[in-house]
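Peer 1: What follows is a predicted structure for the sequence shown.
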Amino acid sequence: MSSETPDYKDTLNLPKTDFPMRAGLPKREPDWLARWEKLGVYDRLRDGAGDRKPFILHDGPPYANGHLHIGHALNKVLKDMVVRSQQMMGRDARYVPGWDCHGLPIEWKIEEQYRAKGKDKDEVSVLDFRQECRKFAEGWIDIQRDEFKRLGVTGKWDNPYLTMDYHAEAVIADEFMKFVMNGSLYLGSKPVMWSPVEKTALAEAEVEYKDHTSHTIWVKFPVASGDPALDGAKVVIWTTTPWTIPSNRGVAFSSRISYGLFRVTEAREDNWLKVGETVVLADPLAEDVMKVARVEAYERVADAPDFTGAILKHPLAGADGYWGYDVPMLEGDFVTDDAGTGFVHTAPSHGADDYDLFVKNGLVDRMTHNVLEDSSFAEHVPFFAGLKVFDHKGKEGKANKAIIEKLVEAGALAARGKTTHSYPHSWRSKAPVIYRNTPQWFAAIDKPLDDGMDDYGATIRERALTSIDQLVKWTPQTGRNRLYSMIEARPDWVLSRQRAWGVPLTCFVKRLGEGRVEILRDDKVNARIRDAFEAEGADAWFRDDAAARFLGSDYDASDWEKVTDILDVWFDSGSTHAFVLRDREDGSADGIADLYLEGTDQHRGWFHSSLLQASATKGRAPYRGVLTHGFTLDEKGMKMSKSLGNTVAPEQVIKQYGADILRLWVAQSDYTADLRIGPEILKGVADSYRRLRNTLRFMLGSLGDFSEELRVPHAEMPELERAILHKLAELDRLVRKHYDEYDFQAVFQAVFHFATIDLSSYYFDIRKDALYCDGDDSLRRRSALTVLDTLFHSLATWLAPVLVFTMEEVWLERFPGEESSVHLQDMPVLPESWIDHDLWTRTEARRAVRRVVTGALEIERRSKTIGASLEAAPVVHVPAETAALIDADSFADLCITSQITLTTDVAPKGAFTLDEVPGVAVVFARAQGEKCDRCWKILPDVGTHSHAGVCGRCDEVLNEEGL
């Protein structure tokens, strides 16, 4: 522009916005949190719900004992995206966060504090101990609440649910007493998973399986009686738990397996299997056994006879008369010839299959009580009294080695070794567990219940399985299969724990001898317990006068024993449907949640216990939908571990990038599988965020002077605008569908592609000229502004459930005010009439031709032939049917060239083409004329109008503005 040419910059409608490209989220997000709290956004939505249909996502309670990890963040952000999206699609979406407060982890922490001070827990009153546990939980609840809120999670944070609230404890006790009254509760003595470190029974949900190195031994059981063909033979068993041999009461076999009698013919003198010994083995495993026993030669002397009725001697019978009892051979369905010897040594006090086999054969009276709560052998066990399987830290004790040595001394060992295998560990102490026979309280899941709620089955198992198949929607569907198989195969539920911090098993028993008890079933007693817990909490059970107080004058307290065990904490969380969904004003009218959402580990945890508990007390599942997500891994797909140094803490991500980037990582990921996170992945997420932010910034810059007076009716808009609204209306339906399916990855991918490809790289690129250079009243500019306004409302609300902070910033940039918030808005419903597939077909044809033009011009730009596309006036060769779909007058604007020539002539050789757009070819040509000093198009008429150096369009605009 020459010095005499006027500066037309001020006559342009250039973008104006204070919305920064650099988000500064870590510093700015806390201000929005404070703003939402002051506005009371969550309560406002509840107050304004009117006749909206409720949507209840019931929060699975995290445990109140430590800072949040990335898995917590994933879980809470997913829940928040569900709640916010349902709210903005027209539901009354309620979310009451909760905490699991009872149980061993907290108790363990208090005991650790005691030990550090040289204090003995047993010297402290149970009520004082429980108060310390309560205070510990309260402290962590406050910390975790702030950490969850920092993630941008909405909810009733000022009134969450806590399993240790008095009302919650009263309801948990009341739900337990329903088990008492419906006949499902019983006292049984059977093997349960037991933690020697924590000295308590564990449920399956409290156990994790990790590699463990165990002793493995092959033991000889001499035949005492049976088929004469077995005379002098020894049955060989294999086990990875030598410590259970002193409690052996039988050997299991399978009639499906081929067995033989094998005689040793050559062996080293120091072998434990000697020349001439005859052993019974499964045929497929004999070679492996002989090899590990270092037998050099052997012969198969005969088929093994029928084992039915055969009796063996205990391998330690000769060492002490304690083991002088008969050891029967029993048919067992669980015996295989995959490994071992084809025989399984059975200790019914230390194995579930073993126990079931003895029950089946009427031999329950042969249970042993050899192992105490700390895994030490009882005083009555010869040789091994006081020796432990595992010590107080979970390390191997002395029992295994002592038993192996005694077996060697008794000549009962055939071979020994070590093996690494998957073994159950307590997920709290991380120490190995054992199966141990101990009296525990169980819920019978196959006993018909006396409660009149038989719509979905008579037993807990039947109701649970029916619920899984008929009443629940599973996301993903694989969750159904996993939980169904678990419920189908699970044993009775162990309800009791030998601890102090929790809700007690509120029942009284009368001892009848021989391990039998009578359970007191009295509604009046139950009511007194419930009322006391409501007023004082579960501590009321542990007061000295509890028995007399609750039994009242109806019973003699000396006849009845108060049960002192506490409930499995999974019963607590499994009962939340009653004191949250059923009892709260913001709960569910029918006490059933629309959705439970947790990690895949909760198929054996909260989903599982909630299903069992509600099936017993409600007759069906407490949820209509279940969503499960995977675990978080590092960028290489490795499990996160502090020792490996590959953990990613939410706090670190928020400090570096902001919570919205963490939320966007969740939305971009496929949560149905395990999710990877790390520095490089987060950089990619941040890049996507910047591109999206740039799209939103362009809209804000252009919409500053938009008003309703400028709005153009849909029918009067140019085709380009109507095509974008068609795409928007289609996307509106797709976004709602994906949000309803909880498919946040699909939502984000669809919206991101639309925002960056259809808008930023196409529509915005084309319409910049009209927005900047057209007159204020031009139909094209007003139409573009109308579309931008519509796009703004849709994009801001579509993305608000994901980018909660950024969309609030975007919204307030355009609609400032103390009462303003995007989170008080609904997603706008777009008219069906905007959808025009024929129009979109034409649009796609034009875009395809445009891609060829853009490709041709990019080559010229790279070679420095031109600097910008406005310097070009390409000739575009298209088929006649394509030419009919293109408006030649506006096609130059679509291609962002100053001029363009459209022809159906055959393209010359060497014209630019793209394989994916057949029939279209472009020949480059320079634009003819001068460059307009206002819009920068090169046109022949520039300089021929009343205003110097401008084109006809710009001259007209300047005249309209009186310049």
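Peer 2: Everything's here; your move.

Peer 1: CA atoms for contacts and neighbours, from now on please.
Peer 2: OK.

Peer 1: Which of the helices or strands spans residue 57?
Peer 2: strand 54-58 (DSSP states H and E).

Peer 1: which stretches of the stretch 201-350 of the chain form helices?
Peer 2: Remark: helices assigned in the stretch 201-350 of the chain by DSSP state H, counting those that start in this stretch are 286-292.

Peer 1: Would you check how far apart the most centrally placed residue in the chain and residue 76 are?
Peer 2: The centre of the chain sits closest to residue 599, judged by C-alpha atoms, centre = their mean, with a distance of 2.2 Å. Using C-alpha to C-alpha, to the nearest Å, we find residue 599 at a distance of 11 Å from residue 76.

Peer 1: try it against this one:
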Amino acid sequence: MTTAEKLDYSRTLYLPQTEFPMRAGLPEKEPLLVKRWQEMKLYNRLRESAAGRPLYVLHDGPPYANGNIHIGHALNKILKDVITRSFQMRGYNSNYVPGWDCHGLPIEWKIEEKYRAAGRNKDEVPVNEFRRECRDFAQHWIDVQTEEFKRLGVEGDFDNPYTTMNYHAEARIAGELLKFAMSGQLYRGSKPVMWSVVERTALAEAEVEYHDYESDTIWVKFPVGAAGGIGGEKGEADIRELLDAHVVIWTTTPWTIPGNRAVAYSPRISYSLYEVTAAENDFGPQPGDKLIFADALADESFAKAKLESKRLRKVTAEQLEDITLAHPLKGLGGGYDFAVPMLPGDHVTDDAGTGFVHTAPGHGREDFDAWMDAAKDLAARGIETRIPFTVDDAGFFTKDAPGFGPDREGGAARVIDDNGKKGDANKAVIEALIAANMLFARGRLKHSYPHSWRSKKPVIFRNTPQWFVYMDKDLGDTTTLRSRALAAIDATRFVPAAGQTRLRAMIEDRPDWVLSRQRAWGVPICIFANEDGEVLKDTEVNARILEAFEAEGADAWFAEGARERFLGSRANEPWAMVTDILDVWFDSGSTHTFTLEDRPDMKWPADVYLEGSDQHRGWFHSSLLESCGTRGRAPYDAVITHGFTMDEDGRKMSKSLGNTVVPQDVMKQSGADILRLWVMTTDYWEDQRLGKNVLQTNIDAYRKLRNTIRWMLGTLAHDEGEQVALSDMPELERLMLHRIAELDELVRKGYDAFDFKRITRSLIDFMVVELSAFYFDVRKDALYCDAPSSVKRKSAIVVVRHLFDHLVTWLAPMLPFTMEEAWMERHPDAVSVHLEQFRDVPAEWRDDALAAKWRKVRQVRRVVTGALEIERREKRIGSSLEAAPIVHVADAELRAAIADVDMAEICITSGISILAEAAPEISFTLDDVKGVGVVPALAGGTKCARSWRYTDDVGSDAEFPDVSARDAAALHELRALGRL
């Protein structure tokens, strides 16, 4: 028997060998890697390895500690993790400190619910006992979320996070408040704020969301002149003609009519006096009644009231300015006997309603501003300018609403009840207006209305005493908080850029910052004030407060004897402790102080903040105001925003629709790296979509990526550390090194631009299209079959080595589990891929001329492979090695490009003929590759039993008669090395 008959040629090939499995098994493998990282203290090793490098700090916007994480948390934390890891692997000490927001109503509400279920009354429980339960609740969810974030692959200082309820944090938050107080920026004022009756507290804009809501709408008549006649001398005769007329307003909040103190009009709107000529209604105007309307809205309004009318004459803005009105409820409960002035207002339009705006300064920001702007002139005219408090914290009318408050038979009417349902206030007001013959018409309207984002119940606008920070007060250097914030926005990088415009618009239009909340769980507004609202400014008192908070937390404010303890020798003075709690947005807006400034492993300002786009009115906003008020600039250099995750149909995810994607479920079924790959392939700056089909698309992409890495690992099992000079390498290897250089630039720029989709798409396309389907496919023959000494094989090994090192490190920030597994398979003695740096790229690898040439080579190759695909489909060949096509290349540039290229090798055929002539009609062509045609032909010669190529030299070596000369030489060399 001959040697050839005895030899199993498959054992003589350098076939891929690896323990890296094709099936990832991520749900089982990833928790083991998380455990490994914790046991090896990877976070600490990262810090040690980065010692001395420049810091790069992403400051974590604190999630709320009150439940399991959802898909929004996963998106957010994955993005942050990718950023910190990518900078860590590019020469920075990129430290990530996770944080949590712990105070506020949602947690307090949960403890109250527990109390109610147990039949306990919160008000009967000592406040610090209640606060202790809130603290325990928050800590429980911090612990839960910590493990969930780790399972996502997030690496950070989870052993030493920041929390807003930490004693030091509470002391620092209190210290920031005292800075505002001491600088005169804090004041007690009475303004309409959004008020949650259900939760009994004021709300900030960031705590409100808008939902459809059906409101009662009413058109109300205000008699002209009945409460004080007319004013001025301009056109007095014309004005007197209006004395028996009514100005008509329209509102969607009937319950605010008792709080009416003025009616606003616009000098830009055309108004007229109309007379009713016919009426078909059960109440309201009758023929002969005279009414004033905006001309653009008169017909619509009369139709609503089932009236017919005629226009009498124009009413000018000057005439409106000179009249006063009577309140439509005059005399009810002995009240409302005051003049209702007409006020010009820029907010008045003739888009809807009547062209006149009912003005209740206790129930709306624009109403309040218009009233306060006019207050001095109104007082000079003898008009009472005090703003009434018509509704209390529980939504009941007060004594300032005669006929509807405590004096009402059956008790005070209520706007909203404890469950967020409509009370009887609207009904009571409408009935009173009908009784007074002052209701013009009524209806219902579904519109967008503010709701508390916690209770999901509607809120009201209510005038209450609160603590505010001035937006427009001169801070002693000709700047204001608003101007400082706007300047800081201009100095900040926004990704995407539209975020700058959005935040700027919010700062430009926002009112003074309301800081006070009427709750129990949080950092108190730890100041003392007298009856006039004057704040005690005493550095010794402040020092005692902060010292106590540092040692005992904010609970010290509520401890017995706290007033005397903090005031010391001033305890006999008439200073009262403020019992309101700070808005939690002030808490989170202050996190930069006790995290960035106070931790030695961080720096101020942060390089970047990253949160959802809703945080333009939330954390980005409050952090900006807090820092500008105390430090004169933003606490960040860049702001990145991401959108929200919708279902596959673009609908908002909700449990009621059953369309939510739970990250914990995805990790159990597919693995965290699949979720991370989805994040990396989305346009995260916009709203993203996620569902079963989207996940499957990413699973498919991941499988291709993993198989590419697996093949490289198998090939590198034969890596013996070969080194080949660049000048000695074949062009194809030099082309791949050029592509590495191009991708290195793209990857680094992509990470700098936070454009992860561009990186991911480029790398996946490269791995699937350029490596698996081209370079690896072409080089398998040389890698498997060439002799150990082959320069081509050695060069290919060197290139695969570089490809692996670059690709795995580039992808490690994005897919930390898979790349760790791959790295440890390749380098079993290594500690972790996450301690590596992106590999440097020698300048000489870049070869644009070579790349241009090979773009032409690959154009020709595409035509050949297209022709061979048809031959395979028609079963005229099985493998491309059975072919030896005839390629007609009429294009001179393409012909020159392939002149010195072994096109049979590149096209993976056993032979090829290149003809410099036009292709015959029977040729296979591609429309986008001009001047190239392929005529299929079968290969001649004999099939090599080892490499499966057809050649004429099979049998040229007597010892190995069934293989080609190339393969026989390889076998001889292997034998000499003792490998056969």
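Peer 2: Structure received. This one's a predicted model, so the numbers in the text were calculated from it and none came from an experiment.

Peer 1: Superposed on the second structure, what's the mean shift for the next helix or strand after the strand holding residue 57 of the first structure?
Peer 2: The helix or strand immediately downstream of strand 54-58 of the first structure is helix 70-88, counting by DSSP H and E. After superposition onto the second structure, helix 70-88 of the first structure sits on average 0.6 Å from its aligned residues (mean C-alpha distance after the TM-score superposition for the first structure).

Peer 1: what does the top strand by length along the second structure rub up against?
Peer 2: Scanning the second structure for the longest strand, with DSSP state E as the assignment, gives strand 208-223. Here strand 208-223 of the second structure makes contact (C-alpha atoms under 8 Å, 6 or more residues apart in numbering) with 243-254, 325-328, 426, 430, 433, 438-453.

Peer 1: Work out the gap between it and the centre of the chain.
Peer 2: 32 Å (C-alpha atoms, centre = their mean, to the nearest Å).

Peer 1: between it and helix 295-304, how many degrees?
Peer 2: When axes from the mean of the first three to the mean of the last three C-alpha atoms, to 10 degrees is applied, the directions of strand 208-223 of the second structure and helix 295-304 differ by 80 degrees.

Peer 1: I figured the residue nearest to the centre of the first structure was touching residue 626, is that so?
Peer 2: No. Using C-alpha atoms under 8 Å, residue 599 of the first structure makes no contact with residue 626, being 10.4 Å away.

Peer 1: picking that back up, now the strand holding residue 57 of the first structure on the second structure. Mean distance?
Peer 2: So strand 54-58 of the first structure averages 0.4 Å relative to the second structure (mean C-alpha distance after the TM-score superposition for the first structure).

Peer 1: What is that strand packed up against?
Peer 2: Using 3 or more C-alpha pairs under 8 Å, 6 or more residues apart in numbering; DSSP states H and E, the elements in contact with strand 54-58 of the first structure are helix 70-88, strand 92-94, strand 595-599.

Peer 1: Show the secondary-structure elements that the shortest one is packed against.
Peer 2: Looking back up the chat, that one is strand 92-94 of the first structure. Short answer (3+ C-alpha pairs under 8 Å, 6+ apart): strand 92-94 of the first structure packs on helix 41-47, strand 54-58, helix 70-88.

Peer 1: For the ones you listed, please prepare JSON lines with the additional fields mean neighbour count and distance to residue 886 of the first structure.
Peer 2: Shown next, in JSON lines, are those (neighbours: other C-alpha atoms under 10 Å; distance: least, C-alpha to C-alpha, whole Å):
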{"stretch": "helix 41-47", "mean neighbour count": "15", "distance to residue 886 of the first structure": "48"}
{"stretch": "strand 54-58", "mean neighbour count": "24", "distance to residue 886 of the first structure": "48"}
{"stretch": "helix 70-88", "mean neighbour count": "23", "distance to residue 886 of the first structure": "39"}
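
Peer 1: circling back: adding distance to residue 307 of the first structure as columns, could you present the helices and strands packed on strand 54-58 of the first structure in a markdown table?
Peer 2: Putting these into a markdown table (distance: least, C-alpha to C-alpha, whole Å) gives the following:
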| stretch | distance to residue 307 of the first structure |
| --- | --- |
| helix 70-88 | 53 |
| strand 92-94 | 64 |
| strand 595-599 | 47 |
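
Peer 1: Out of these, which is closest to residue 583 of the first structure?
Peer 2: Residue 583 of the first structure lies closest, by C-alpha to C-alpha, to one member of those: strand 92-94, at 14.3 Å.

Peer 1: need the helices for the stretch 751-900 of the first structure, in chain order.
Peer 2: 764-773, 779-799, 804-814, 837-862, 880-883, 888-895.

Peer 1: Can you say which of those is nearest to residue 256 of the first structure?
Peer 2: So among those, helix 779-799 is nearest, using C-alpha to C-alpha, at 61.3 Å.

Peer 1: now the angle from that closest one to helix 804-814?
Peer 2: Using the same axes, to 10 degrees: helix 779-799 of the first structure against helix 804-814 is 150 degrees.

Peer 1: what's the average distance of helix 779-799 of the first structure to the second structure?
Peer 2: Mean deviation for helix 779-799 of the first structure: 0.4 Å (mean C-alpha distance after the TM-score superposition for the first structure).

Peer 1: so where in the second structure does that helix end up aligned?
Peer 2: With TM-score structural alignment applied, helix 779-799 of the first structure matches the range 791-811 in the second structure.

Peer 1: ok, now stretch 73-92 of the first structure?
Peer 2: Residue span in the second structure matched to stretch 73-92 of the first structure, by TM-score structural alignment: 74-93.

Peer 1: Stretch 241-258 of the first structure now?
Peer 2: Counting by TM-score structural alignment, stretch 241-258 of the first structure sits on residues 253-270 of the second structure.

Peer 1: Which position in the second structure pairs with residue 547 of the first structure?
Peer 2: Matched across to the second structure, residue 547 of the first structure falls on residue 563, judged by TM-score structural alignment.

Peer 1: Please, which helix or strand holds its match?
Peer 2: Here residue 563 of the second structure is assigned to helix 562-567, by DSSP H and E.

Peer 1: Check which helices and strands that helix sits against.
Peer 2: helix 539-552.

Peer 1: Other residues contacting the helix it packs on?
Peer 2: With C-alpha under 8 Å, 6+ apart, helix 539-552 of the second structure has contacts from 167-168, 170-172, 174-175, 178, 526, 554-557, 566-568.

Peer 1: how far apart are it and its match in the first structure?
Peer 2: Counting by mean C-alpha distance after the TM-score superposition for the first structure, helix 539-552 of the second structure comes out at 0.9 Å.
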